[in-house]
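Participant: predicted model and sequence follow; I will ask about them next.
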Amino acid sequence: MSTETDVDGGDTGDSLTLALAQLHVDAGEVEANVERALAAVSRAADRGADLVALPELFNVGYFAFDLYARNAEPFGGETFTRLREAAADHGIAVLAGSIVEDLAATESVETPAADGFSNTAALFDADGERRLVYRKHHLFGYESAESELLVPGETLETATIGGMTVGVTTCYDLRFPELYRRLVDAGAELILVPSAWPYPRIEHWQTLSRARAIENQAYVATINGSGEFEEATLLGRSSVYDPWGVPLASSGDEATLITTEIDPRTVVDVRDEFPALRDRRR
């Protein structure tokens, strides 16, 4: 049985309050997992957060590969609809970490030029409006069936939330720094990374996340899950790194809610003080 605690990362001034919901995820227990997500949205709103982010495949569980097809939903399906409504009800922006999206069943503007299933995240603003869709670009093949079961995304979007330009990548994407450069070139100041990162690769998880913050002089927030699967155990350790790579808030491996303040002025100040991005040679 999981328990949840709350962790505060401190206040850096007049800024955006970010919450990371490190949820306990039970394989295939979609209703229970979604209820935990909705409760986390409510709790984050009660704590004054402007934006709350959820982990990768929080509803079905990343390592529940045999349940992907059975639990796939169109973009406008029940999971995203409930979280979109929760965002509007609580007046808080929500990154719905990701779900298995049934591309063939998705209709309207979100439909990509492909069938099959996708690892899809959506960002809803505090009015419940869709602001960003991200389909995971790099699909994991090492001891994982993800690359066999899903198709990769092709588009990369940013959105403005609380005065900050926000981008999204997912888990394994952390190993591909060129993706983050593209987001920074598009103006990203905060990059959210919903994940299902397992033991034992703790050093990779922490080092790659911190490196992406340092080299792009941007906030990077990694949102991991908690829980055990037959094939793996999620290591938690969700964290927020500032543009210097300094951790502002972090967790252990149990379910928790992290909140911290982030300031878009810090991104500007760091890039002005140490103009590494301007020194790039293309």
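Facilitator: Arrived safely.

Participant: okay, CA-based contacts and neighbour counts for the rest of this
Facilitator: OK.

Participant: where is the longest helix in this structure?
Facilitator: helix 30-46 (DSSP state H).

Participant: in that helix, what counts as buried?
Facilitator: Across helix 30-46, burial judged by 16 or more other C-alpha atoms under 10 Å covers 30, 33, 34, 36, 37, 38, 40, 41, 42, 43, 44, 45.

Participant: quick one: these as TSV, columns for distance to residue 150 too.
Facilitator: Formatted as TSV, those follow (distance: C-alpha to C-alpha, whole Å):
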residue	distance to residue 150
30	19
33	21
34	22
36	25
37	23
38	26
40	28
41	28
42	31
43	32
44	31
45	33
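
Participant: the longest strand along the chain: how far from the chain's middle?
Facilitator: Among the elements of the chain assigned as strand by DSSP state E, the one spanning the most residues is strand 93-102. How far strand 93-102 lies from its chain's middle: 9 Å, per C-alpha atoms, centre = their mean, to the nearest Å.

Participant: can you show me the helices along the stretch 101-250 of the chain?
Facilitator: Under the criterion DSSP state H, counting those that start in this stretch, the stretch 101-250 of the chain contains helices at 146-149, 177-185, 202-216.

Participant: quick check: buried residues in the second one?
Facilitator: Read that as helix 177-185. Quick answer for helix 177-185 (16+ other C-alpha under 10 Å): 180, 181, 183, 184.

Participant: list of residues touching the longest strand of the chain?
Facilitator: 41, 50-60, 68-69, 71-75, 80, 83-84, 87, 115-128, 161, 194-195 (C-alpha atoms under 8 Å, 6 or more residues apart in numbering).

Participant: narrow those to those in strands?
Facilitator: 51-53, 117-124, 161, 194.

Participant: from the residues you listed, which is closest to residue 22?
Facilitator: Distance to residue 22, by C-alpha to C-alpha, is smallest for residue 53 among the ones in strands among the contacts of strand 93-102, at 8.7 Å.

Participant: list buried residues within the contacts of strand 93-102.
Facilitator: 41, 50-60, 68, 71-75, 80, 83-84, 87, 117-128, 161, 194-195.

Participant: from the chain's centroid, how far away is the longest helix of the chain?
Facilitator: 15 Å.

Participant: my read: residue 250 touches residue 236, true?
Facilitator: No - using C-alpha atoms under 8 Å, residue 250 is not in contact with residue 236; the gap is 9.4 Å.

Participant: identify the residues contacting the residue nearest to the spatial centre of the chain.
Facilitator: Centroid-nearest residue in the chain, with C-alpha atoms, centre = their mean: residue 194, separated by 2.6 Å. Residue 194 makes contact with 53-56, 97-98, 168-171, 222-224 under the criterion C-alpha under 8 Å, 6+ apart.

Participant: if we can go back for a sec, which other residues reach the longest helix of the chain?
Facilitator: Here helix 30-46 has contacts from 19, 21, 23-26, 52, 54, 58-60, 71, 79, 83, 86-87, 90-92, 94, 257, 259, using C-alpha under 8 Å, 6+ apart.

Participant: and residue 247, how far from residue 153?
Facilitator: 29 Å (C-alpha to C-alpha, to the nearest Å).

Participant: over to residue 179?
Facilitator: 12 Å.

Participant: please compare the first structure with the one that follows:
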Amino acid sequence: MKPLRIALYQGPSGVPRTTEESLAALDDAARRAAATGAALLATAEMYLTGYALGDAVATLAEPADGPGAQRVAKIAAEHRVAIVYGYPERDGERVFNSAQFIGPDGVRLANYRKTHLFGEFEARHFTAGDELIVQATLDGLTVGLLICYDVEFPENVRAHALAGTDLIVVPTALMRPFEVVPQTLVPARAFESQLYLAYANRAGAEGEFHFAGLSCLAGPDGVAHARAGTGEDLVFADVDPVRLRASRRQNPYLRDRRPELYGPLA
């Protein structure tokens, strides 16, 4: 299997824009990603609408097959690049903080609802998802989805590793001063669970939130193979299945686990 090139789009930066502006920026990022040979473009948490929405979350939320999803599908198919993006999802009276995975043909591959909500804003406006392992296949790789705070729980990443996930894509809205997460924790998660982690953050200030940027692709060697700055950025790196298999053979963490001792963790 050949490496899968992934693009991380850290933008648009600054105050929340309209969904139309977000889609126009996504179309441009997808065009640039496809021009480099990228097969997958990952964007931030709540990409379509912006994160700092307050009570407008309920108004802007749309179904998983809503107009925003249809536009993203059209962009993916036009540029022949898969896209993972964050958005507020409405399902009846409930609103979820969700991430959707659209294939390069414009077909939806997966939809994930954030399971670990962060802070008062999210707890007030969203319902927590209850399905941890959401996966799809892209170019022979098993791709899983988490959102921001989810990746800070080692149990979540380990569960994906045990379920056969090769790459976890993590749309993110990480604020300052928590730069330790992309700088230290994300590479450590990739190393300890022997997989790739694509962490696509927001950048700039939105209302009371100041996002840290520093999007990265971390590998099973515990190294960030691509790293964005603190402003709008588009960075590229490869997910190499050959190196992943070799690393898994050499690293004993998953083999040396003793699940019979872990009962208290539940």
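Facilitator: Perfect, I can see it now. Here the structure is a predicted model, which means the values were calculated and not measured.

Participant: still on that earlier bit, figure out which of the helices of the stretch 101-250 of the first structure is closest to residue 157 of the first structure.
Facilitator: That would be helix 177-185 among the helices of the stretch 101-250 of the first structure, by C-alpha to C-alpha, at 7.8 Å.

Participant: give the aligned range of the closest one in the second structure.
Facilitator: Aligned by TM-score structural alignment, helix 177-185 of the first structure falls on residues 154-162 of the second structure.

Participant: with the first structure superposed, average distance for the matching stretch?
Facilitator: Compared with the first structure after fitting, stretch 154-162 of the second structure has a mean deviation of 1.2 Å; criterion: mean C-alpha distance after the TM-score superposition for the first structure.

Participant: could I get the contacting residues of the counterpart of residue 120 of the first structure in the second structure?
Facilitator: Counting by TM-score structural alignment, residue 120 of the first structure lines up with residue 98 in the second structure. Neighbouring residues of residue 98 of the second structure by C-alpha under 8 Å, 6+ apart: 45, 46, 86, 87, 88, 89, 111, 112, 113, 114, 147.

Participant: which of the residues you listed does the first structure keep?
Facilitator: For those, the contacts that are reproduced in the first structure, applying both residues aligned by TM-score structural alignment, their matches' C-alpha atoms under 8 Å, are 86, 87, 88, 89, 111, 112, 113, 114.

Participant: same list, those residues, but as TSV with neighbour count and distance to residue 254 of the second structure please.
Facilitator: Output for those, formatted as TSV (neighbours: other C-alpha atoms under 10 Å; distance: C-alpha to C-alpha, whole Å):
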residue	neighbour count	distance to residue 254 of the second structure
86	28	30
87	29	33
88	28	35
89	27	35
111	19	27
112	25	25
113	26	27
114	24	25
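
Participant: which one of those is nearest to residue 247 of the second structure?
Facilitator: Using C-alpha to C-alpha, these come closest to residue 247 of the second structure at residue 112, 27.8 Å.

Participant: can you find the partner of the closest one in the first structure?
Facilitator: Using TM-score structural alignment, residue 112 of the second structure sits opposite residue 134 in the first structure.

Participant: quick check, that match in contact with residue 155.
Facilitator: Yes - the criterion here is C-alpha under 8 Å, and residue 134 of the first structure meets it with residue 155 at 7.2 Å.

Participant: just the contacts of residue 194 of the first structure now: which is nearest residue 264 of the first structure?
Facilitator: So of the contacts of residue 194 of the first structure, ranked by how close each gets to residue 264 of the first structure (C-alpha to C-alpha), first place is residue 168, at 16.6 Å.

Participant: the second structure: which residue goes with the closest one?
Facilitator: So, by TM-score structural alignment, residue 168 of the first structure is matched to residue 145.

Participant: what number of residues lie near its match?
Facilitator: The local packing of residue 145 of the second structure (other C-alpha atoms under 10 Å) involves 31 other residues.

Participant: one more: the one 5 residues further on?
Facilitator: Using other C-alpha under 10 Å, residue 150 of the second structure has 20 neighbouring residues.

Participant: alignment lookup: residue 90 of the first structure to the second structure.
Facilitator: Residue 90 of the first structure maps onto residue 79 in the second structure, by TM-score structural alignment.

Participant: how many neighbours does residue 148 of the first structure have?
Facilitator: Around residue 148 of the first structure there are 11 residues (other C-alpha under 10 Å).

Participant: what's the counterpart of it in the second structure?
Facilitator: So, by TM-score structural alignment, residue 148 of the first structure is matched to residue 124.

Participant: can you check residue 51 of the first structure too?
Facilitator: Match for residue 51 of the first structure (TM-score structural alignment): residue 40.

Participant: from memory residue 256 of the first structure sits against residue 22, does it?
Facilitator: Yes - between residue 256 of the first structure and residue 22 there is a contact at 5.2 Å, judged by C-alpha under 8 Å.

Participant: so which of those two has more stuff around it?
Facilitator: residue 22 (33 against 26).

Participant: that one -> the second structure?
Facilitator: With TM-score structural alignment as the criterion, residue 22 of the first structure matches residue 10.

Participant: what does stretch 186-205 of the second structure correspond to over in the first structure?
Facilitator: Aligned by TM-score structural alignment, stretch 186-205 of the second structure corresponds to residues 209-228 of the first structure.

Participant: so where is stretch 264-277 of the first structure in the second structure?
Facilitator: Taking TM-score structural alignment, stretch 264-277 of the first structure hits residues 241-254 over in the second structure.

Participant: check which residues of that stretch are buried.
Facilitator: 241, 244, 247, 248, 251.

Participant: those residues in helices, which ones?
Facilitator: 241, 244, 247, 248.

Participant: circling back to that earlier point, among the buried residues of helix 177-185 of the first structure, which two are most distant?
Facilitator: The widest separation within the buried residues of helix 177-185 of the first structure (C-alpha to C-alpha) is 6.2 Å, between 180 and 184.

Participant: please enumerate the shared neighbours of those two.
Facilitator: residue 216.

Participant: residue 51 of the second structure -> the first structure?
Facilitator: Aligned partner of residue 51 of the second structure by TM-score structural alignment: residue 62.

Participant: that match is in what secondary structure piece?
Facilitator: Of the helices and strands defined by DSSP states H and E, none includes residue 62 of the first structure.

Participant: gap between it and residue 171 of the first structure?
Facilitator: 11 Å.

Participant: for residue 150 of the first structure, same thing?
Facilitator: 15 Å.

Participant: kindly report the same for residue 195 of the first structure.
Facilitator: 4 Å.

Participant: do the same with residue 33 of the first structure
Facilitator: 19 Å.

Participant: do the same with residue 16 of the first structure
Facilitator: From residue 16 of the first structure to residue 171 of the first structure the distance is 23 Å (C-alpha to C-alpha).

Participant: what's the closest non-adjacent residue to whichever residue in the first structure pairs up with residue 223 of the second structure?
Facilitator: In the first structure, residue 223 of the second structure lines up with residue 246, judged by TM-score structural alignment. With sequence-adjacent residues excluded and distances taken as C-alpha to C-alpha, 6 or more residues apart in numbering, residue 246 of the first structure is closest to residue 210, at 7.8 Å.
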